[in-house]
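Student: can't give you the sequence, but here's the structure:
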């Protein structure tokens, strides 16, 4: 009863400043967070919470680099398949893009209310390297001149082009290298709560904290 009342209180506080609700949230997870049904169910709930708050984009990085090398391939395949099945089960107004460990688009669906980007083991350094190689290929093929390369050109070759307002690391003490280019001015939040225990009330606390911050965008 008390928790329900507190959740309503937090929700009212968050909704009092709708213009300060982040448009794009990034969540950093470990591979083990999503290997069981509870982890997947929590991710489905997380999407629902964000959708109701009016958040437009979720990007999620599933880190498999801390896993023993001999089982990384198997884990990556399991996670990719699991995320595909889970996202397909959501309503059609939720769009999604799923990328494998090489940055290849495995599946996509256009949506109208919220878009989810899932990257399984494909981090920011690899993303930038792939973007540079793609630009070099365009230069070689005469599609672009070297002097035309600027920030906009680089951004157009990245997998996720939206800049996250808020990056959440669930139950972790360090970030990954996900969205290195895009996250230059993002706000960071490290939760004390592990992914399996993350509740709506925890997300509301994170967003309320975000709303209280003064963003400087590098200034």
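Tutor: Structure received. Predicted, not measured: the structure shown is a model, and the values here were computed from it.

Student: Every contact and neighbour count from this point should use C-alpha atoms.
Tutor: Fine.

Student: So residue 76 sits against residue 64, correct?
Tutor: Yes. Residue 76 sits in contact with residue 64 when judged by CA atoms under 8 Å, with a separation of 7.1 Å.

Student: Give me the common contacts of these two.
Tutor: Residues touching both residue 76 and residue 64 by CA atoms under 8 Å, 6 or more residues apart in numbering: 120-121.

Student: More neighbours: which of these two?
Tutor: Neighbours were counted for residue 76 and for residue 64 using other CA atoms under 10 Å; residue 64 has more, 22 against 19.

Student: Can you give me the buried ones in the longest helix along the chain?
Tutor: In the chain, taking DSSP state H as the definition, the longest helix is helix 69-88. Within helix 69-88, the residues scored as buried using 16 or more other CA atoms under 10 Å are 72, 75-76, 79-80, 82-84, 87.

Student: Run through the strands of the protein in chain order.
Tutor: With DSSP state E, the ranges of strands along the chain come out as 24-30, 57-63, 94-99, 105-109, 114-120, 166-169, 187-190.

Student: Quick check, central residue of the protein?
Tutor: For the chain, the residue nearest the mean C-alpha position is residue 59 (1.9 Å; CA atoms, centre = their mean).

Student: quick one: buried residues of stretch 97-110?
Tutor: So, applying 16+ other CA under 10 Å, buried residues of stretch 97-110: 97-101, 103, 108.

Student: What is the most widely separated pair among those residues?
Tutor: The span of the buried residues of stretch 97-110, defined through CA to CA, is set by 101 and 108 at 15.8 Å.

Student: residues in contact with residue 159?
Tutor: Counting by CA under 8 Å, 6+ apart, residue 159 has contacts 103, 127.

Student: Next, the distance between the ends of stretch 58-68.
Tutor: 28 Å (CA to CA, to the nearest Å).

Student: Which residues belonging to that stretch are considered buried?
Tutor: 58-64.

Student: which of these lies closest to residue 154?
Tutor: residue 59 (19.1 Å).

Student: mind checking how far that closest one is from residue 168?
Tutor: Counting by CA to CA - residue 59 and residue 168 are separated by 10 Å.

Student: Check it against this one:
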């Protein structure tokens, strides 16, 4: 870990012992479905966009904590391909929030050596939002720290379809006369996903008590450990993250083998 454990978790609840966290067993890749912003706002008689703004603070807290404990890759589900069905005012507000947040946070992330990697179909986003994500990528791409994958306009089924189509198109371009599509193996398809060459998530966290995958990383989480909490996303702080890590470390990961 880059920092002393007491500095990372300075005021733990009585039922949590940060020193129980084993550095060698910190998951290399953590993926998070951040759910509950709307319900958090509703409980406080606020509009949904206020909930999303509060959720940004939780994202900031998570990134710092994950980076500090030595997570190598962190993937956060920010906006799905299905989220376009939400009210236009909410979607517009989210896109503006994404752009402003990226521009405001990129310098701090850069100082922490974090690599910001947008993941999804950015072409459908407003130009200002696209530009903000690409600026973050360009500024941080050569960093050597934690990789932060921001899944935006992301859908796993589309990702898999895009990967297969890319394999087919490459085969057509390389074999114009004979047109031979190669045998599609797990390795070949993995190379054509939006992001390749990184470990699959060890741990998938979902907040707000929901028990579904919501079209997120369907290929990559084949053997991920799941951790679900009733905590709404804006209330998910570094100590809730610590609970998830400790729970993960209590698991016996067998990958299909006999225990």
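Tutor: Perfect, thanks for sending it. On a predicted model such as this, the values are computed, not experimentally measured, just so you know.

Student: that older thread, can I get the buried residues of stretch 58-68 of structure 1 in CSV including distance to residue 197 of structure 1?
Tutor: Below are those laid out as CSV (distance: CA to CA, whole Å):
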residue, distance to residue 197 of structure 1
58, 19
59, 20
60, 17
61, 18
62, 17
63, 18
64, 20
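
Student: ok, the residues you listed vs residue 184 of structure 1, which is closest?
Tutor: Nearest to residue 184 of structure 1 among those, with distances taken as CA to CA, is residue 59, at 15.3 Å.

Student: related to what we said a few turns ago, out of the buried residues of helix 69-88 of structure 1, which comes closest to residue 54 of structure 1?
Tutor: Closest approach between the buried residues of helix 69-88 of structure 1 and residue 54 of structure 1, by CA to CA: residue 87, at 18.4 Å.

Student: Near the closest residue to that closest one other than its chain neighbours, how many other residues are there?
Tutor: Closest residue to residue 87 of structure 1 apart from its sequence neighbours, by CA to CA, 6 or more residues apart in numbering: residue 96 at 7.2 Å. Close neighbours of residue 96 of structure 1, defined as other CA under 10 Å, add up to 23.

Student: ok, now which ones touch residue 96 of structure 1?
Tutor: Contacts for residue 96 of structure 1 were tallied using CA under 8 Å, 6+ apart; they are 87, 107-111, 115-118.

Student: Just to confirm, what residue in structure 2 is aligned with it?
Tutor: Matched by TM-score structural alignment, residue 96 of structure 1 corresponds to residue 116 in structure 2.

Student: same check, this time on residue 170 of structure 1
Tutor: Residue 170 of structure 1 maps onto residue 207 in structure 2, by TM-score structural alignment.

Student: before we move on, what about residue 155 of structure 1?
Tutor: Checking TM-score structural alignment: residue 155 of structure 1 goes with residue 190.

Student: so who does that match touch?
Tutor: Contacts for residue 190 of structure 2 (CA under 8 Å, 6+ apart) come out as residue 196.

Student: Apply 10 Å and report the result again.
Tutor: 160, 163-164, 184, 196-198, 219-220 (CA atoms under 10 Å, 6 or more residues apart in numbering).

Student: before we move on, the earlier item: ok, the contacts of residue 96 of structure 1 in structure 2, which still hold?
Tutor: For the contacts of residue 96 of structure 1, the contacts that are reproduced in structure 2, applying both residues aligned by TM-score structural alignment, their matches' CA atoms under 8 Å, are 108-110, 115-118.

Student: and the two most separated of those residues?
Tutor: 110 and 118, at 14.0 Å, using CA to CA across these.

Student: Could you pull out the residues contacting both of the two?
Tutor: Here residue 110 of structure 1 and residue 118 have 96-97 as joint contacts, going by CA under 10 Å, 6+ apart.

Student: Relative to its centre, which residue of structure 1 is most distant?
Tutor: In structure 1, the residue that sits farthest from the middle, by CA atoms, centre = their mean, is residue 142; the gap is 33.9 Å.

Student: Map that residue across to structure 2 for me.
Tutor: Using TM-score structural alignment, residue 142 of structure 1 lines up with residue 174 in structure 2.

Student: Am I right that that match is in contact with residue 182?
Tutor: No. If you go by CA atoms under 10 Å, residue 174 of structure 2 and residue 182 don't touch, sitting 11.0 Å apart.

Student: Can you check which residues contact both of those two?
Tutor: Common neighbours of residue 174 of structure 2 and residue 182 (CA under 10 Å, 6+ apart) are residue 168.

Student: before we move on, the earlier item: can you pull the contacts of the residue nearest to the centre of structure 1?
Tutor: If you count contacts by CA under 10 Å, 6+ apart, residue 59 of structure 1 has them with 24-28, 96-98, 115-119, 160, 162-164, 167, 178-179.

Student: same check, this time on residue 132 of structure 2
Tutor: Neighbours of residue 132 of structure 2 in contact, by CA under 10 Å, 6+ apart: 98-104, 106, 138.

Student: Look up how far residue 109 of structure 2 lies from it.
Tutor: Residue 132 of structure 2 is 14 Å from residue 109 of structure 2, by CA to CA.

Student: overlap in contacts of these two?
Tutor: With CA under 10 Å, 6+ apart as the test, residue 132 of structure 2 and residue 109 both reach residue 102.

Student: what about the residue nearest to residue 14 of structure 1 when sequence neighbours are not counted, how many neighbours?
Tutor: Closest residue to residue 14 of structure 1 apart from its sequence neighbours, by CA to CA, 6+ apart: residue 208 at 5.7 Å. Close neighbours of residue 208 of structure 1, defined as other CA under 10 Å, add up to 19.
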